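Novice: Give me a 3D structure for the following:
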Amino acid sequence: MDRSISGAHWSNPSRLKTRHLVLLLHLDEQGSVLRAAEAARMTQPAASKLLAEMEALLGVPLFDRHARGVQPTWYGQVLIRRARSALLEIGRAQEEIAALRDGRMGQASIGTVVNPGTNLVPRAVAEIKSRHPDILVRIEMDYSRPLVARLLDGQLDLVVGRIMDPDGGLDLEFEPLADEPHSVVVRHGHPLATQKTVRHADLAAYGWILPPPDSVLRARLETMFLERGMQGPRNVVETSSLPVTTNLLRVSDLLTALPVEAVAPYVQAKQLAVLPLELGVGMESFGIIRRRGHLLSPAAQKMLEALRTMARQLYARGGPR
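Specialist: All right, here's what the predicted structure looks like:
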């Protein structure tokens, strides 16, 4: 069915104003013109008029109306994603201008997966703070997919992770840094840690701490079990939190799969141990990801340079892989 607005023609979308975009996000969040109007501090007729203006300017319906409220169309979803990014950029521009006006460098927001989040990113941040203590650094640790989504939305300046999906790939630049093999990690003194050799079959008797089902690592662990004719773990704790994982390991006989570098301090302190087993589970190379053609703020540019410098020291000479 033709979903275009009857009789509408493409107008100049540059006539969209900030108030249009703000209302658009409220409509998406609230799912109701009335509630969106209240959130935007305007009347419902004024909100309906602004929505009609947007649809007339673009020549497409942005929301479907139904008895329960409004829901964005495909066109609306595209504009909502770009509007959120645009408003975030405007907000950041105001912060950067204020910081530069006051003689400060501003801020940098980084997303990272676990392994570089335990060595590369902390070292790079320490380097930045030693040289530029006025830079505000924000760090988020998560899996690659949500981090890259936040990068594309403009919520993050840089991500140290992987591009897992082709969607949005053309909008991204990737600098590979290192691969990431995983090992089986247990508490110090675990029964398996006292064995000179460990086989995959020995793992079956123990419970596991696993990442959520939608993660790539979870799928690869399950594939590893199947390829070796083993039943996947039934005694399972699911978490994406490294602190929760390490503390669970220390007080139980549970197993987990992690990069050795992620738990190196615990191993050195004899709180955790790495089993002498080639698990055969790894992830693609992680690297520095940023938006293609996007001009980084002075603080984010400094952060990028520090990440590159620390990566050369960690990985170029056969360091953690």
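Novice: From now on I want contacts and neighbour counts done on CA atoms only, so please keep to that.
Specialist: OK.
Novice: Which residue ranges of the stretch 201-321 of the chain form strands?
Specialist: Listed in chain order, the strands of the stretch 201-321 of the chain (DSSP state E, counting those that start in this stretch) span 208-210, 236-238, 255-258, 272-274, 282-291.
Novice: Also the stretch 1-150 of the chain?
Specialist: Counting by DSSP E, counting those that start in this stretch, the strands of the stretch 1-150 of the chain are 63-66, 69-72, 107-112, 136-141.
Novice: Here is the second sequence; please produce its structure so I can put it next to the first one:
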Amino acid sequence: MIDGRMKLRHIACFLEVAARSGFGRAADALGLTQPAVSRAIAELEDILGAPLFERGRGGAVLTPQGIAFRTHAGAAFAELGRGIDTLRRPAAGDVVLKVGALPTVAARIMPGAIRRAKEMGLDATIAIEAGSNGWLLDLLTEGRLDLVVGRLAEPKAMMGLTFEHLYSEPIVFVARRGHPADTGHPVGLVELARHPFIMPGPGSIIRPEIDRLFLMEGLAGPAERIETTDASFSRAYVGASDAVWVISHGVVAGDLDAGTLVRLPLSMSISGGPVGLTTRAGHAPLPQAAIFLEALREVARAL
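Specialist: Have a look, this model is predicted:
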């Protein structure tokens, strides 16, 4: 039975602090003062009889109890919001389908999926939230997204979520046409590492695979590198230099088809892992979400 002392403001503050890993950032997002947010969390911890956050100079980190509570609190908060939306937006066309999309994979599948969903009769506004895989899964857990198109995360991050495999996407090494390594013959990583590299930062989900490849070749990494997930910057920089860009194939598929970039034939293969749909476990999707999910599956099968 829910303790009568627990209020919606407690849950809202908890979810915001968890999402933003800090009391100050959560207060700004909620339009409250930091002491008010801190007080709400302290009250919630007293009600639950368990610590929910570890406080430190770097921010607030969920405890194991906080992780467990977040899964259920986020889902309940989302269902409440969905019920309110049902009353406020009775018309089907007023439904907003909130989709999280990992930038490194969204470019390959999202445009076609949206077109196909519209052909299948989807009558809803699609709001796309782009961000890192971890950030999107946090939003999904809290009910702020209906689904996420991204990569399979570690088991800990998948608590309360389900993953459906759509396709596997390789990680590719690309460069401008006419690059010194663009010879048409397989090139070794040791040779490529002499050039500047552009690659995702340590927090990205494909970075461990990239680092592992270098270690297999006995290399700590490229001598010179720029870490970013900004595709626009990376295209511009690669096009004007001898840099090598390491990225998911879907991000540069159009560039490769157009011939503005070339895929360097690395002598070793590197797999980027599965790409798929992540949804909240045990929650039936909205009818509009079900249409979009089927459209995503159709487009993925055609890849």
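Novice: Which stretch among the strands of the stretch 201-321 of the first structure approaches V22 of the first structure most closely?
Specialist: Nearest of the strands of the stretch 201-321 of the first structure to V22 of the first structure, taken as CA to CA: strand 282-291 at 23.3 Å.
Novice: Check the gap between V70 of the first structure and D253 of the first structure for me.
Specialist: Note on V70 of the first structure: its distance to D253 of the first structure, by CA to CA, to the nearest Å, is 51 Å.
Novice: corresponding residue for G83 of the second structure in the first structure?
Specialist: For G83 of the second structure, the aligned position in the first structure is occupied by A93, per TM-score structural alignment.
Novice: That match: neighbouring residues, count only.
Specialist: Per other CA atoms under 10 Å, the neighbour tally for A93 of the first structure reads 14.
Novice: What of G74 of the second structure?
Specialist: Around G74 of the second structure there are 22 other residues, counting by other CA under 10 Å.
Novice: wait, it sits on T141?
Specialist: Yes: the pair formed by G74 of the second structure and T141 meets the contact definition of CA atoms under 8 Å, at 5.8 Å.
Novice: Quick check: which of the strands of the stretch 201-321 of the first structure is nearest to L314 of the first structure?
Specialist: Closest to L314 of the first structure of the strands of the stretch 201-321 of the first structure, according to CA to CA: strand 282-291, at 12.9 Å.
Novice: according to the alignment, that closest one goes to what range in the second structure?
Specialist: Under TM-score structural alignment, the alignment places strand 282-291 of the first structure onto residues 271-280 of the second structure.
Novice: can you list contacts of stretch 105-118 of the second structure?
Specialist: Contacting residues not belonging to stretch 105-118 of the second structure are listed as 149-150, 248, 250-251, 253, 275, 291-292, 294-296, 298-300 [CA atoms under 8 Å, 6 or more residues apart in numbering].
Novice: try stretch 246-265 of the first structure
Specialist: With CA under 8 Å, 6+ apart as the criterion, stretch 246-265 of the first structure contacts 114-119, 180-188, 190, 206-210, 271-272, 274, 320.
Novice: Show me the helices in the stretch 151-300 of the first structure, by range?
Specialist: Counting by DSSP state H, counting those that start in this stretch, the stretch 151-300 of the first structure has helices at residues 216-227, 242-250, 264-268, 298-315.
Novice: One more: the stretch 1-150 of the second structure?
Specialist: Assigned by DSSP H, counting those that start in this stretch, the stretch 1-150 of the second structure shows helices spanning 8-20, 23-30, 34-48, 64-88, 103-119, 133-141.
Novice: tell me the most buried of those helices?
Specialist: Comparing the helices of the stretch 1-150 of the second structure by mean neighbour count (mean count of other CA atoms under 10 Å), helix 133-141 ranks first with a mean of 23.
Novice: Output the contacting helices and strands for that one.
Specialist: Applying 3 or more CA pairs under 8 Å, 6 or more residues apart in numbering; DSSP states H and E, we find helix 133-141 of the second structure packed against helix 8-20, helix 64-88, strand 96-101, strand 147-151, strand 271-280.
Novice: R297 of the second structure maps to what in the first structure?
Specialist: The alignment partner of R297 of the second structure in the first structure, by TM-score structural alignment, is R308.
Novice: same thing with G254 of the second structure?
Specialist: Using TM-score structural alignment, the partner of G254 of the second structure in the first structure is P265.
Novice: One more: Y167 of the second structure?
Specialist: The alignment partner of Y167 of the second structure in the first structure, by TM-score structural alignment, is A178.
Novice: Looking at the helices of the stretch 1-150 of the second structure, spot the one closest to L213 of the second structure.
Specialist: helix 103-119 (19.1 Å).
Novice: Pull out the buried positions in stretch 51-65 of the second structure.
Specialist: Buried residues in stretch 51-65 of the second structure, counting neighbours by 16 or more other CA atoms under 10 Å, are found at P51, L52, F53, A60, V61, L62.
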